[in-house]
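>>> missing the sequence, but the structure's below:
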């Protein structure tokens, strides 16, 4: 199956044009032209989503599950075409796109199974107690209900799993909420073909046409209009701290503020404890180099900071990392802008830390960079604790356990934190655990955080600036909670209750 983008926007089941055009910037192959998004298109998509909300929210869990499965089937039916345009636009290898497609369809099927079980509804019933003294108790039933149309922003680094039909869209649709997606301009063709798959699934399962909309956009105006639209009731976002914070502020400033579930930035610190460093420092160095450069470091869980005791073992670790990185070939960044930002971040780090390895960068292709500094310098200069999107890492050396605790305390909110430890390190690890629990949404032992399992027990979120809502996750079945709210029904006749609450 071949695919040539038509460059249009999906609104109420129809492909429409906007105003002006923009061109894609593929790593290889010919660019394509796309219609620019407009405020009017955003308005029309939001209105269509609102029209679809009541009938879609009233569908049965089995029907919504069948819809999610149908989307997965339609995506798989376009597998080769999705991989072809995805690799052209992003430069990601075919194997990565194929794996990410499997993750995307797996998420959809996981949510289909999740809503069929019904446990997410959190149904509760306090029967009436008319004889209770001094006052009778009414009949009370509670259930989670969908909140309304949701806006989703495609992510630059995951053209499938965190974009058009990714986890935000899958969980919102599972909850019973229509979705309007703003496609990412870094991979507009990939977004478009997945939108076509969703449109086909809508028609196959008879869902309301407005349950899904897709707007291309290479301007901030489209995103701003989407999050400020009065019919949008929540936003899912994965991207930069700067862009996410701007949208978060717009959501908070609305006459009716709405939740903004943003995953913004993380350096994902790893703490290498003394016995682990002594026992397997060389192996840890090799593992860090591999994790740091995976996908050119363009993962939100990229481990950009390693903290370890100062000394000859730390020196040997740094050398081993440098030797491993010297064998890494240049990799393309997702966009020219991301490549420029990576170089700027590396230059900032070089101004305050000692270079261990710095590979030359040319255009969109980059090589990794590693720097080393002391705990004193790290605590003094906030620059080194800021995320640099790409294969850059910083080694921080400490002279005492207290210094390692100070570094842990100084780190801002993170998606992940890792303890590299052996049995003899357990006392120090026990001291660090309460700190890391407050800093990160996921804590690992003896692993690397790149790779986020889609499962019931996964948390992909954390205290700000890792995300804007520390009680939520954008990966795993608990992500559905973001787009639900509890409604209590008091003395409501059985015939008026939602279908899932009748007889409960």
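Yes, it's here. None of these values were measured; they are calculated from a predicted model.
>>> going forward, measure contacts and count neighbours with C-alpha atoms only.
Noted.
>>> can you count the residues close to the closest residue to residue 264 other than its chain neighbours?
Excluding the flanking residues, the one nearest residue 264 by CA to CA, 6 or more residues apart in numbering is residue 241, at 4.6 Å. As a burial measure, residue 241 scores 21 neighbours (other CA atoms under 10 Å).
>>> go ahead and confirm residue 241 touches residue 389.
No: using CA atoms under 8 Å, residue 241 makes no contact with residue 389, being 10.8 Å away.
>>> what's the longest helix anywhere in the chain packed up against?
Criterion DSSP state H: the longest helix present in the chain is helix 94-117. Applying 3 or more CA pairs under 8 Å, 6 or more residues apart in numbering; DSSP states H and E, one finds that helix 94-117 contacts helix 61-77, helix 79-90, helix 167-175.
>>> those: which one's closest to residue 36?
Residue 36 sits nearest to helix 79-90 of all the helices and strands packed on helix 94-117, at 17.7 Å, using CA to CA.
>>> below is structure B, check it against A:
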């Protein structure tokens, strides 16, 4: 049942998606929002079978999956709410001035869907980042059909989510090419999708190797297309001196809790902490050493991830400058991950890029700096990140303004205290960052602004009002926000 979808069948589904894209042009954003509410209701109605199946395939606990299901439903509803007010489509109207020299034309601009989108399901969030996740929801919100490639780590879960989407589309009477669901575990199947001329955009969450390969394929096409790939991050924490002196024990417990949450399988896992040497850092490390002993190993998402975690951990331990701080006392069984904390010095990190490569799992690297200047050197050296956390007092932040200014260039989300593992679904969230965290730092994959990834602008010049898209007509039949002669308004009388 979950064998690779034959290429001929994939080709048929791609052509159906192409038809569906033309169909979607005739349905308004308000119509699409109605479909999205129906999909949300279908997902919400999935019972214990969904949770039980996901638990079996992903090894995630029931409470985590129940929460993730609620988040997924919320994403569909909040993105639907977002497109109804029209702000994301950025309607712009500049009316004509015919008696100007030269005459100014009537110009009206709107953002529209780019076309069929291929979405690769992610492994670490089988609901919220996979088949019915934010990529699928935001592409459909933009007016783009989705061809979803199920993640091989949870095919049954993916099938249940796909059936919910299919059910809503059928019951609402929409074109069945709006959503397609395929299987494929080979590199060739992914390459075929990305290189097919019908496909106009790609969304991916996973490893650097996988995301970069898709990005390169998309840019080698006769018609290059955008790939929005989230490819991992070590999410460094810069612990500033006054904060470290205030409560090294509390900070250590907070850091370890975040590091080991979900067996470290979050894309925002804080894999590196940087601090200045001294007694406070020694206290911090001793608390970590003691606390990590009692961290129980746990099943990772699937055997492949567990195998990679052990291989990457062992690779880090072969580095001559790496020293073990502490590790879980209980030995991990096959398929499990156990917490491991190591340390190194700032000079080694700057000289050896391998030390800042992501180890996906409960692995933490503590970097000890001789001075605050060395901390600044590390900030200058690190590559793009999803998040960076500044553990600081307000006085710390003022004194280290140069560091904080530099860190803003290196991440999509900059935290003041707390830990980065929670990712709120809201319009102000930025879940994306400079390369290599993602392939395009201008966009987010979480929050309703994620819809922007699958939109492009088109301008209409001097068109008769009756022939314009509804969003640009004088009477504003959709009741959306528009910028009319530089004033944001819903009021049709502005024209």
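Looks like it came in fine. Since we're looking at a predicted model, the values are computed, not measured.
>>> please state their TM-score.
The TM-score (TM-score structural alignment, normalised by the length of the second structure) is 0.94; 471 aligned residues with a CA RMSD of 1.0 Å.
>>> thinking again about what came up before, and the residue nearest to residue 264 of the first structure, how close does it get to residue 307 of the first structure?
23 Å (CA to CA, to the nearest Å).
>>> what's the closest non-adjacent residue to the spatially most central residue of the first structure?
Geometric centre of the first structure, nearest residue: residue 238, 4.6 Å, by CA atoms, centre = their mean. Distances taken as CA to CA, 6+ apart put residue 263 closest to residue 238 of the first structure, at 4.8 Å, once the chain neighbours are dropped.
>>> all strands for the stretch 251-400 of the second structure, in order.
272-276, 298-299, 323-327, 336-337, 340-345, 363-369, 385-391 (DSSP state E, counting those that start in this stretch).
>>> most tightly packed of those strands?
Mean neighbour count (mean count of other CA atoms under 10 Å) peaks for strand 385-391 among these, with a mean of 27.
>>> that one corresponds to what range in the first structure?
Mapping strand 385-391 of the second structure onto the first structure (TM-score structural alignment) gives residues 414-420.
>>> quick one on the thing from earlier: comparing the helices and strands packed on helix 94-117 of the first structure, which comes out most buried?
It is helix 167-175: most buried of these by mean count of other CA under 10 Å, with a mean of 29.
>>> so which bit of the second structure is the helix or strand following it matched to?
Beyond helix 167-175 of the first structure on the C-terminal side, the first helix or strand identified by DSSP states H and E is strand 179-182. Mapping strand 179-182 of the first structure onto the second structure (TM-score structural alignment) gives residues 146-149.
>>> quick one: average offset of the matching stretch versus the first structure, please.
For stretch 146-149 of the second structure, the mean deviation from the first structure after alignment is 0.3 Å (mean CA distance after the TM-score superposition for the first structure).
>>> circling back: give me the residues contacting the longest helix of the first structure.
Residues from elsewhere that reach helix 94-117 of the first structure, judged by CA atoms under 8 Å, 6 or more residues apart in numbering: 61-62, 64-66, 68-69, 71-73, 75-76, 79, 83-84, 86-87, 120, 158, 160-161, 165-167, 170-171, 174-175, 454, 476-477.
>>> residue in the second structure paired with residue 322 of the first structure?
Under TM-score structural alignment, residue 322 of the first structure pairs with residue 289 in the second structure.
>>> for that match, which non-adjacent residue is closest in space?
Using CA to CA, 6+ apart, the closest residue to residue 289 of the second structure is residue 326 (4.6 Å).
>>> go on, residue 293 of the second structure?
Leaving aside its sequence neighbours, residue 293 of the second structure sits nearest to residue 328 (CA to CA, 6+ apart; 4.3 Å).
>>> what is the burial count for that neighbour?
So residue 328 of the second structure, with other CA under 10 Å, has 20 neighbours.
>>> repeat that for residue 99 of the second structure.
8.
>>> pull up the distance across stretch 141-148 of the second structure, start to finish.
End-to-end distance (CA to CA), stretch 141-148 of the second structure: 15 Å.
>>> got it, and stretch 87-98 of the second structure?
29 Å.
>>> map residue 224 of the first structure across to the second structure for me.
By TM-score structural alignment, residue 224 of the first structure lines up with residue 191.
>>> the one helix or strand that match maps to vs the first structure, mean deviation?
Using DSSP H and E, the element containing residue 191 of the second structure is helix 187-195. Following superposition, helix 187-195 of the second structure is found to deviate from the first structure by 1.0 Å on average (mean CA distance after the TM-score superposition for the first structure).
>>> show me what that helix is packed against.
helix 208-220.
>>> chain center to whichever helix or strand comes after the helix it packs on: distance?
Later in the chain than helix 208-220 of the second structure, the nearest helix or strand by DSSP H and E is strand 227-230. Mean-position distance between strand 227-230 of the second structure and its chain equals 8 Å (CA atoms, centre = their mean, to the nearest Å).
>>> how far apart are the next helix-or-strand element following strand 227-230 of the second structure and its match in the first structure?
Counting by DSSP H and E, the next helix or strand C-terminal to strand 227-230 of the second structure is strand 237-239. Comparison of strand 237-239 of the second structure with the first structure after fitting gives an average deviation of 0.4 Å (mean CA distance after the TM-score superposition for the first structure).
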